[in-house]
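>>> When you get a sec, could you give me coordinates for this:
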Amino acid sequence: MDLLHGGDAAAAAAICGTALLAAPDNVDLLTLRGVALLACRRPRDALEPLQRAVERAPRFARARENYGQALLQTARLRESVEQLQEAARLDPRSETVRMKLGHALASLGAGEEADAVFEQAFGLAPDRGLLAEAGEHLREGRVQECERICRELLARRPDEVNALRLLAKVAGESERWGRAERLLLRALERAPGFHDARLDLSRVYKQQDRLEDAVRSAAEAVDGNPHNPNAHYLHASMLALTGRYQEALAAYRRALDISAFHPAAWVGMGHLLKTLGRTEEGIEAYRRAIEQRPNFGEVYWSLANLKTFRFSAGEIADIERRLAEEPLDEDARVHFLFTLGKAREDQGEYARAFGAYAEACALQRPRVAYDPVETEVINERIRNVFSADFLARNAGLGCMDPAPIFVVGLPRSGSTLIEQILASHSQVEGTAELPDVGRVIAALSARHPGEAYPEAARRLEASGWRELGESYLERTRRHRGGLPFFTDKNPNNFPSVGLIHLMLPNAKIIDARRHPLDSCFGSFKQHFAHGQAFSYDLVEIGEYFLEYRRMMRHWQAVLPGRVLELRYEDLVRDQEGQTRRLLAHCGLPWEDACLRFHETERPVRTASSEQVRLPIYSSSVNHWRHFRAELAPLIEILGEELDGWDP
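This next block holds a predicted model:
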């Protein structure tokens, strides 16, 4: 029992199993082994000892309660209800039995009966009812009400760890990650075996960009409860974020060995296999997720987002049926609509494809926060601060390490292709879209609470520029091996060219450009996992593009020759000539491997991961022409920006 309370359920189950060899009919041991196996997330294994306990002691309420729980977790719902009803009759004062009975009735579809049983449970344990009420407030977005209830509970019971965990979630809602961390650590001090809190702590560390701490916390959850598939799943996710892909793959497999019914783990493994270039295995993983959760829209989009994958006519018809008939939540509907747009586009049904994309974007736009006026204002402030005079006065003060190669621009403009070419060079490490320039900016703003970036840059002393560069290099170290150079292809770094120039004077910068309409429409029809909130409205995309060009013209004016503009269309038409130009800008000697970039084996995380594993092709050039009529509002906004491009 001490082991079970201490969080080592696996050891408790093993000890009970050994003891049962000598006393096979001991009801207490049978029940304890079943409880321990349930704590290990092994409900099927728990059925046998708990059934034996019930058979030997029919009036033992605790054995029936846990037998009912095991039946519930193995989807034997009617049997679960029968056992839990009998347990409730045997122990009329037990609120835990009634909570489990309520869940079983709800799973069976008996909503009114379930509500009545929950009310009985809350009457027997008012604090449990208050916690349930607080959780409901949080799910519905009533954060203040949740916080009020949790504080009331903690005033009476300072060690109520569930209330601490809920308060940490409240803190997370407002991105107060430091407070969330402190609350979870406090809960774990009081209950070291509270594995859900430890998993939450891993997620909080991730939000703070403390990825090694996130991995460690998830690993501790695995150690404490090695039979919990969710712990292995989260551990795998965190390992993947740190680039430890083979370890992550092994952790996903362990999660699925414990519970093959785990759609999220199948999706995570599919993403990882795609990143590693093991496309067919990734597709199979995605299909397993669909089998287990047919309305899991994200998985369908993951298949569509392979770009080289094609849905069959039957699969497209099934997607259309789900959109028309199934009660999909908004997130699933958005994913299905983007998927349908891609499937129709692949079939050459361009007008119908655009209709699906437009409907998807109309649903997604209210779900993201984006203010185009705010974007224009902050970019104007950046241009005002990083003037020619300011740049000249602070030139040469940064960290002189030449390792970083930045690829900036707009999404869907060929940056992954440029990165893949560079990463095919023996001296260049291809990384990903790194968030670290933004983190450096956030840290700079934090130094001067009354004066945020970009104005805070004016407060830097001479040594401050070198410190910023060194900070960036230290932050990115986890993504790098031992090669002399590395890429950072975060397209959103284009407003930060001046900052990059001052903190890393020897870094190379490339502006990835593509026909404005292909670039803008490519973003419109891409459902981004995060960021790029400007991309769900054609007018806002057009205005964002104009702001991007205004910013790049500023850098060209104040830092002439500092940024190489490389057009996707030029690279397609003259691969060798443009590749030589790219390598020369980066100070790299010629290597033939850069022309055979599609043969380079490396993880690629972006939407273009499959495309850059193919030889260069021209079918994406001027693809926008298929949608000329639908893109009329965008064409009008872009105006003169289209001059000089193929009409």
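>>> C-alpha from now on. contacts and neighbour counts both.
Noted.
>>> correct me, but residue 20 touches residue 29?
Yes - at 6.7 Å, residue 20 and residue 29 qualify as touching, with contact defined as C-alpha atoms under 8 Å.
>>> Looking at the two, which one has more neighbours?
residue 29 (22 against 18; other C-alpha atoms under 10 Å).
>>> is it true that that one touches residue 21?
No - at 10.5 Å, residue 29 and residue 21 do not qualify as touching, with contact defined as C-alpha under 8 Å.
>>> Pretty sure residue 429 sits in a helix.
No - if the criterion is DSSP: H, G, I helix; E, B strand; the rest coil, then residue 429 is strand and not within a helix.
>>> Give me the neighbour count for it.
Using other C-alpha under 10 Å, residue 429 has 26 other residues around it.
>>> residue contacts, the residue nearest to it when sequence neighbours are not counted?
Nearest non-adjacent residue to residue 429, counting by C-alpha to C-alpha, 6 or more residues apart in numbering: residue 486, 4.4 Å away. Contact partners of residue 486, counting by C-alpha atoms under 8 Å, 6 or more residues apart in numbering, are 403, 404, 405, 423, 428, 429, 430, 431, 480.
>>> which residues touch the fourth one?
Right, residue 423. Residue 423 touches 429, 430, 486, 487, 594, 597, 600, counting by C-alpha under 8 Å, 6+ apart.
>>> let's see this one next to it:
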Amino acid sequence: MAQQNADQANWLKATLRDGYDRLQRGDQAGAANCCRQVLQRKPDLVEGHFLVGMIAMNAEDPKTAIQGFGSVTKLQPDHSGAWAQLARLFMRRGQINRAEDALHKAVAHSDDNAVVHDTIATVYTQLGDALSAAQWQEKALEAQPQNIGFLINRANNQMFLGDFKGARQRLEEVLLKNPKNANAHWLLSGLEKARDRQHIEELASLLSTEKLGDRDRAYLAYGLGKELEDMEDWPAAFRAFAEGAAARRRGIKFDENSEKAAYQALADTYTEDWLGNKQTGCDAQAPIFIVGQPRTGTTLIERIITSHSEVHSAGELRQFEGAFRRLLRERSDDGLTGVIRATGDLNPEEIGRAYMTLSKPMQGEGSRFVDKLPMNFRFLPLILAALPNAKVVHVRRGPMDACFASFKQLFADAYPHSYDQEEMARHHGRYYALMATWRERFGSRFIEVDYEKIAGDPQPHARELIADLDLQWEDQCLDFYQQSGAVTTASAVQVREAAHTRSVGRWLRYESELAPMQKALTDLNIPLEH
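Purely as a prediction, here's the structure:
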């Protein structure tokens, strides 16, 4: 009997190792077969269920991944790796409260596993807490200083924190180990303006490789497009952006019909009568929400405001959505449309209090703080109900510049609509129409600023904005580019310089190439510029 047990243990170990090896090589079917064999032999094998989760994550099957890692935590409640993976999965699904709970357990049970430390750092990054992410990244690198993935994540974090010299050193270290690492090349291209074609030629050479995965092709193409644009080689830049967008679009799912239904639910739920009949919300006066579309100047506006001595930058927080999802409890797994309709019945004061509690660690020491999550524009009326004394700033930008700025940006896991010209334009149309609805119903309750005006003539418009926020003017609000602190968005490099208008009307450089985007906006009766 002892020998049989030993033989089974050895077989299980070998089969599991084979499964993980196959997963590393991209053999999903082979890994899944190994997984089935070990779980048939031993259904309560923790490592087998963890492999289920990893296989499902690779297959972009979050539901099965959550089930796999969830089984691990039931069998072994102190398994920090499974909790960390669950936290990351919940973040991707927008289930902020569940992500925070899983993250707390991952941290509480953390051991010396460097991969777990790096995963915890990733979740902190997604929550907008770059400083906590940096601490966990350093722990991971202490254990595995040569790990390329860890080095890239640390470099990315250093860019957010404004340590561009440190980020460059990390990326150059990566490229010494692997000169073909596409992610490192992409990040390197964004650190500063290209002044010659040396790196451009290297990127173009790497892109010519036939056996290149879509994700790597997207990294290299977007990096190439950015540097070609720096050199004002407009036609070649667009070809690179288009190649990168097409590669990224092939690797993601975007359910446009679900987005349409969600936006309709927003307009149907948050009416004037709905807000008028609501109880009084939480009386907190500290929050300042900045909303809009990505790449429209929201970070510029945030930096102006948070240069004020009384205002702290809390980053792009997911806590408002997390607050109402937490209150929905068992309904929090519904699709977004169902969640939106359910929020109409919630007590706004409870939402406001929950938000203030969840965001407390990020609020800083000042009397006010900025929450700059652009997509909160969807929930603007709910913010007004939950936090009636908060300020909401909507940043507008010319539609073609806004759409093109997103199209030529490679995002992490956000904005899946941005990699196709027509999908991008139709999404912008839904945003445009929804903001028109909010303006008609609640226009006196929020502030609107135009990116073009504040970039072209910062002083009067910045002064007006600061006054609208009930703050006294401070000259340092015009010196925002000298401000230290994290910028956890794609604008991390740009906002370290003074306001400029170089990006205003940039789309006209590509007018003929952007014909599909122009037509889609025109068909929706949306002006191409303000």
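>>> Let me see the TM-score of these two.
Overlay of the two chains. TM-score (TM-score structural alignment, normalised by the length of the second structure): 0.86; 509 aligned residues with a C-alpha RMSD of 3.2 Å.
>>> Nearest to residue 216 of the first structure among the contacts of residue 486 of the first structure?
Of all these, residue 216 of the first structure sits closest to residue 480, with 20.1 Å by C-alpha to C-alpha.
>>> Please pull up the equivalent of that closest one in the second structure.
Residue correspondence to the second structure (TM-score structural alignment): residue 480 of the first structure is matched to residue 363.
>>> Would you check how far apart that match and residue 316 of the second structure are?
The gap separating residue 363 of the second structure from residue 316 of the second structure is 12 Å, by C-alpha to C-alpha, to the nearest Å.
>>> and what of residue 452 of the second structure?
Distance from residue 452 of the second structure to residue 316 of the second structure, by C-alpha to C-alpha: 22 Å.
>>> Who has more neighbours out of the two?
residue 316 (23 against 20).
>>> centroid residue for the second structure?
residue 414 (5.0 Å; C-alpha atoms, centre = their mean).
>>> Does that residue lie in a helix or a strand, and which?
Taking DSSP states H and E as the definition, one finds residue 414 of the second structure inside no helix or strand.
>>> Tell me which residues touch whatever residue of the first structure lines up with it, please.
Per TM-score structural alignment, the equivalent position to residue 414 of the second structure in the first structure is residue 531. Residues near residue 531 of the first structure by C-alpha under 8 Å, 6+ apart: none.
>>> so where do the strands sit in the stretch 151-300 of the second structure?
Ranges of strands in the stretch 151-300 of the second structure, per DSSP state E, counting those that start in this stretch, are 287-292.
>>> Could you check how far residue 631 of the first structure is from residue 129 of the first structure?
Applying C-alpha to C-alpha, the value for residue 631 of the first structure to residue 129 of the first structure is 54 Å.
>>> Hmm, I typed the wrong one, I wanted residue 231 of the first structure.
With C-alpha to C-alpha as the criterion, residue 231 of the first structure and residue 129 of the first structure are 27 Å apart.
>>> more neighbours, those two?
Between residue 231 of the first structure and residue 129, counted using other C-alpha under 10 Å, the more crowded position is residue 231 (28 against 19).
>>> I am assuming the more buried one contacts residue 224, so please confirm or correct that.
No - the pair residue 231 of the first structure / residue 224 is not scored as a contact, 9.4 Å apart, by C-alpha under 8 Å.
>>> what's the burial count for residue 267 of the first structure?
Residue 267 of the first structure: 25 neighbours (other C-alpha under 10 Å).
>>> residue in the second structure matching it?
By TM-score structural alignment, residue 267 of the first structure lines up with residue 152.
>>> Tell me the residue in the first structure aligned with residue 445 of the second structure.
For residue 445 of the second structure, the residue aligned by TM-score structural alignment is residue 562.
>>> corresponding residue for residue 399 of the second structure in the first structure?
Residue 399 of the second structure maps onto residue 516 of the first structure when the alignment is built from TM-score structural alignment.
>>> so how many other residues sit close to the residue lying closest to residue 79 of the second structure once chain neighbours are set aside?
Closest residue to residue 79 of the second structure apart from its sequence neighbours, by C-alpha to C-alpha, 6+ apart: residue 73 at 6.1 Å. By other C-alpha under 10 Å, 20 other residues sit near residue 73 of the second structure.
>>> Could you tell me which residues make contact with residue 73 of the second structure?
Counting by C-alpha under 8 Å, 6+ apart, residue 73 of the second structure touches 79, 82, 83.
>>> is it true that the second one touches residue 69?
If I follow you right, that is residue 82 of the second structure. Yes - counting by C-alpha under 8 Å, residue 69 is a contact partner of residue 82 of the second structure at 5.2 Å.
>>> what touches both of these two?
Shared contacts of residue 82 of the second structure and residue 69, counting by C-alpha under 8 Å, 6+ apart, come down to residue 50.
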